[in-house]
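> The following comprises the amino acid sequence and a computationally predicted model.
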Amino acid sequence: MAYPALTVLDGWTLLAGLAALAWVFLLLGRGAFWRGDQRLPAAPAPARWPAVTAVVPARNEAEGIGACVRALLAQDYPGALAVIVVDDQSSDGTADLARAAARETGAETHFRVLSGAPLAKRWSGKLWAMQQGMEAAGEVPFLWFTDADIVHGPLVLRQLVAYAESRGLALTSLMVMLSCRGWWEKLLIPPFIFFFQKLYPFRWVNDPRRSAAGAAGGCMLVRRSVLDKAGGLAAMGAALIDDCTLAALLKPLGPIWLGLGTQSRSLRHYRHLGEIWQMVARSAYVQLRHSPWRLAAAVLGMLFLYALPVLGVIWGVCAAKPLLLGLGVLGSVLMMLSFWPTLRLYGRGARWLPTLPLAALLYTAMTVDSARRYYRGQGGAWKGRTYGPKEGGR
């Protein structure tokens, strides 16, 4: 029996239907990532508040280091808290600004600036700075790794430690609020958070029964004994995606937790598309393990999920195909429905919902550019350092 060949439009209808089905699966079957509901729960105070050392790797962070230091030293934490800023070969006065901020708070006895040594072989810059800070901290129960451009609310550390102690967590991490003021930030930052949650479903990360592991490098409270048991930061010294690599290293040894933090915010303002592009392109291909096949799959997957529903709507209207139009509308509605909680988190209105496909195409282009840079020996370029195919950093 002969079967009629599918026409081009029938083929598009099938693809639009599959894309809509994929969005149904994402809404129902990927840890409800899109809800954005993983927030740091309240926890009882521990019988004894453990000592914590905050380690801040800082390379040319003059713009935000003062506010960062003041916020760290102003933490309402009942236990002992020390703050170490590791000045990683800065040339913009980062160290002096950090010291001045500490003097303003009157808490200089709990603060020090460590002059970072030149980058060691087989280490990425940030991890090398974190390693030096960890060594200077000594045998403290908890290390709080946080970025130099982040300002934490006064209760953040208290809440992190209380929850970590109540659950026996090896790693407790918060995705802080990123800057979302300029037009490019409004277009690209909420999708960045959305894609991160899709890639690392927070509920799965927080489930000890699952292997999924993720973290956000701007705020990571680490139990020192578990980190030492895992081999320390030296076990991942060349990693460019330090946060998720650390999460994967620690989860086999103890539970971890990742959530959205609304009391901490990043001061880094992305004024132009190029700044966001650089931030993504430096590590996107690393996330794909430098695999051309994974790159191809990622590109096709992004086009399938974010471009096909929109094309289905356009083609369905132009070709007067009601089924194609309906499937395109269904896929587009499901896409926007999943994006809505993240958009609301960043205070954006419904008019930004239709911009998600555009943002997805831009992030796809950034990922392709990340691969191009890698093969040209420019992979991981950041703050004057590059990390090429055959070496950890230079």
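All right, it came through fine.

> going forward, measure contacts between C-alpha atoms and count neighbours the same way
Fine.

> residues in contact with the strand of greatest length in the chain?
Assignment by DSSP state E gives strand 256-266 as the longest strand of the chain. Contacting residues not belonging to strand 256-266 are listed as 36-40, 149-153, 156, 169-179, 202, 205-206, 208, 213-216, 247, 250 [CA atoms under 8 Å, 6 or more residues apart in numbering].

> now the angle from the longest helix that the chain contains to strand 256-266?
Secondary structure of the chain per DSSP state H: the longest helix is helix 322-345. On the basis of axes from the mean of the first three to the mean of the last three CA atoms, to 10 degrees, helix 322-345 is oriented at 70 degrees to strand 256-266.

> can you list contacts of helix 322-345?
12-13, 16-17, 19-21, 23-24, 27, 34-36, 190-191, 193-194, 306, 308-317, 349-350, 352-354, 356.

> Quick check: buried residues in it?
In terms of neighbour count (16 or more other CA atoms under 10 Å), helix 322-345 has its buried residues at 323-336, 338-343.

> How about stretch 114-132?
Buried residues in stretch 114-132 (16+ other CA under 10 Å): 114-116, 119, 122-132.

> now stretch 188-200
L188, I189, P190, P191, F192, I193, F194, F195, F196, Q197, K198, Y200.

> need the helices for the stretch 1-150 of the chain, in chain order.
8-29, 65-73, 94-105, 125-137 (DSSP state H, counting those that start in this stretch).

> what angle sits between the third one and helix 65-73?
With the same axes, to 10 degrees as the basis, helix 94-105 and helix 65-73 are set at 50 degrees to each other.

> could you say what helices and strands helix 94-105 packs with?
Helix 94-105 is packed against helix 65-73, strand 81-87, strand 111-115, with contacts defined by 3 or more CA pairs under 8 Å, 6 or more residues apart in numbering; DSSP states H and E.

> Against that first model, consider the following:
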Amino acid sequence: MGQTAAVSAFLWITAVSLAAWVWLLLCQGFFWRTDVRLPSRREPAAWPSVCVVVPARDEAAVLPASLPSLLAQDYPGRAEVFLVDDGSTDGTGELARELSRRHGGLPLTVGSPGEPPAGWTGKLWAVRHGIALARAREPEFLLLTDADIAHTPDSLRELVAAAGTGGFDVVSQMARLRVDSLWERLVVPAFVYFFAQLYPFRRIGRAGARTAAAAGGCVLLRAAMAERARLPDAIRHAVIDDVALARAVKGAGGRVWLGLADKVDSVRPYPRLHDLWRMVSRSAYAQLRHSPPLLVGTVAGLVLVYLVPPAALVAGVAAGGPATAVLGTLAWAVMTGTYVPMLRYYRQPLWLAPLLPFTAFLYLLMTVDSAVQHYRGRGAAWKGRTYARPGAVTDEA
């Protein structure tokens, strides 16, 4: 009797998992589609001025592959680059100057803001310093881009044209991350897939939609909107600064567009599982606003949506429960099908698609580890700095 009740309960759980996948497939902004690229655009009669702000901390290993691509931008208007050396110990600032002397191109200014005060993350303190340096040039746009991001020569031109044509205050592209090692192939496409599931790109760009997000590696921002939204001061303690920036812009009445990139790539390698684990776990609990109930709900959701389908298939076959096996197979099939477009975008073999439950389990463990590290006082740690939760710092005006 007890075994029958357990089988019946698992059948219902599997049915709920399948229903969740049908809802995700049809009602979550078609998050699984990868055709959200730069919107239609036309070149302006007069190109606005742009200042590129690059926060950099110990980035000497990646700068030779990224900074020359910024200096080589084929932009018809006035543009220059401000690299902010955030207390590097590996010669990042001097290397940037040497690359500028060697490659030429757009003018480069290297600045250093000193250590961030309490309540600021290092990256946003560096961005603030870079924007302050750029303000003297009175640019119409600011391109905030990370030190590991490489751009094709027409990247800036197309970003500005898209912002002007669509009337957007933010145009952001999620850079194509590196997928060379086995672990990168398993984890990286899923990272973007999960992000799009949380923040469906189509909803973000829709006028009046509340969903807001950006990809911090490539954010074109109107300078006037930065002033109106008090950026980056208004989000100075945000660990997930790109989403916070987009919310601040929408909160100030601005329009945001986010999509996948064709001409913007990350050159930072994550060859080992340990490297990817750190990338995810350093901010996963911050994404949940350091809330234990949200953590429990997230873990339960990951189990229900990603782990139940394969478990139902195995349990149904082993226990002679054909209904459970069929429902689990259907849910797993929908999951696999929604992951295929992302694998194609990353030019990865499609046999990786059925392995998404395994990757989701890794993300579950990373999320739990992020919470554990937070309560041990090591949460949100990055490049030698550990950041407190926002409520633990003094909120200065």
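Nice, I can see it. Treat the numbers as computed from the prediction; the structure is a model and nothing was measured.

> what's the TM-score here?
Scored by TM-score structural alignment, normalised by the length of structure 1, the superposition of the two chains gives a TM-score of 0.96; 388 aligned residues with a CA RMSD of 1.4 Å.

> buried stuff in the longest strand of structure 1?
Buried residues in strand 256-266 of structure 1 (16+ other CA under 10 Å): I256, W257, L258, G259, L260, G261, T262, S264, R265, S266.

> Mean deviation, the helix or strand that it is followed by versus structure 2?
Following strand 256-266 of structure 1 in sequence order, the next helix or strand is helix 273-281 (DSSP states H and E). Superposing on structure 2 and averaging over aligned pairs (mean CA distance after the TM-score superposition for structure 1), helix 273-281 of structure 1 comes out at 0.9 Å.

> quick one on the thing from earlier: so which of the buried residues of strand 256-266 of structure 1 comes closest to Q278 of structure 1?
Nearest to Q278 of structure 1 out of those is S266 (CA to CA; 17.0 Å).

> For that closest one, which non-adjacent residue is spatially closest?
Nearest non-adjacent residue to S266 of structure 1, counting by CA to CA, 6 or more residues apart in numbering: I150, 4.3 Å away.

> Could you tell me how many residues sit around H152 of structure 1?
24 (other CA atoms under 10 Å).

> from memory it sits against V69, does it?
No: look at H152 of structure 1 against V69 with CA atoms under 8 Å: they stay out of range, at 9.6 Å.

> Please enumerate the shared neighbours of the two.
If you check H152 of structure 1 and V69 against CA under 8 Å, 6+ apart, no residue is contacted by both.

> chain center to the longest strand of structure 1, what's the gap?
10 Å (CA atoms, centre = their mean, to the nearest Å).

> That strand vs structure 2, average offset?
Mean for strand 256-266 of structure 1 is 0.6 Å (mean CA distance after the TM-score superposition for structure 1).

> Onto which residues of structure 1 does stretch 26-39 of structure 2 map?
The alignment of stretch 26-39 of structure 2 onto structure 1 (TM-score structural alignment) spans residues 28-41.

> from the contacts of helix 322-345 of structure 1, which would you call buried?
Buried among these by 16+ other CA under 10 Å: 12-13, 16-17, 19-21, 23-24, 27, 34-36, 190-191, 193-194, 306, 308-316, 353, 356.

> Contacts only, for the residue nearest to S179 of structure 1 when sequence neighbours are not counted.
Excluding its sequence neighbours, the residue lying closest to S179 of structure 1 (CA to CA, 6+ apart) is H269, at 5.7 Å. By CA under 8 Å, 6+ apart, the contact set of H269 of structure 1 is S179, C180, R181.

> Need those in a markdown table (columns: secondary structure, distance to L160 of structure 1 and neighbour count).
Formatted as a markdown table, the contacts of H269 of structure 1 follow (DSSP: H, G, I helix; E, B strand; the rest coil; distance: CA to CA, whole Å; neighbours: other CA atoms under 10 Å):
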| residue | secondary structure | distance to L160 of structure 1 | neighbour count |
| --- | --- | --- | --- |
| S179 | coil | 22 | 18 |
| C180 | coil | 25 | 21 |
| R181 | coil | 28 | 14 |
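
> Same list (those) but as TSV, adding distance to L227 of structure 1.
As requested, the contacts of H269 of structure 1 are exported to TSV (distance: CA to CA, whole Å):
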residue	distance to L227 of structure 1
S179	31
C180	34
R181	37
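
> Of these, which is the nearest to A284 of structure 1?
S179 (20.3 Å).
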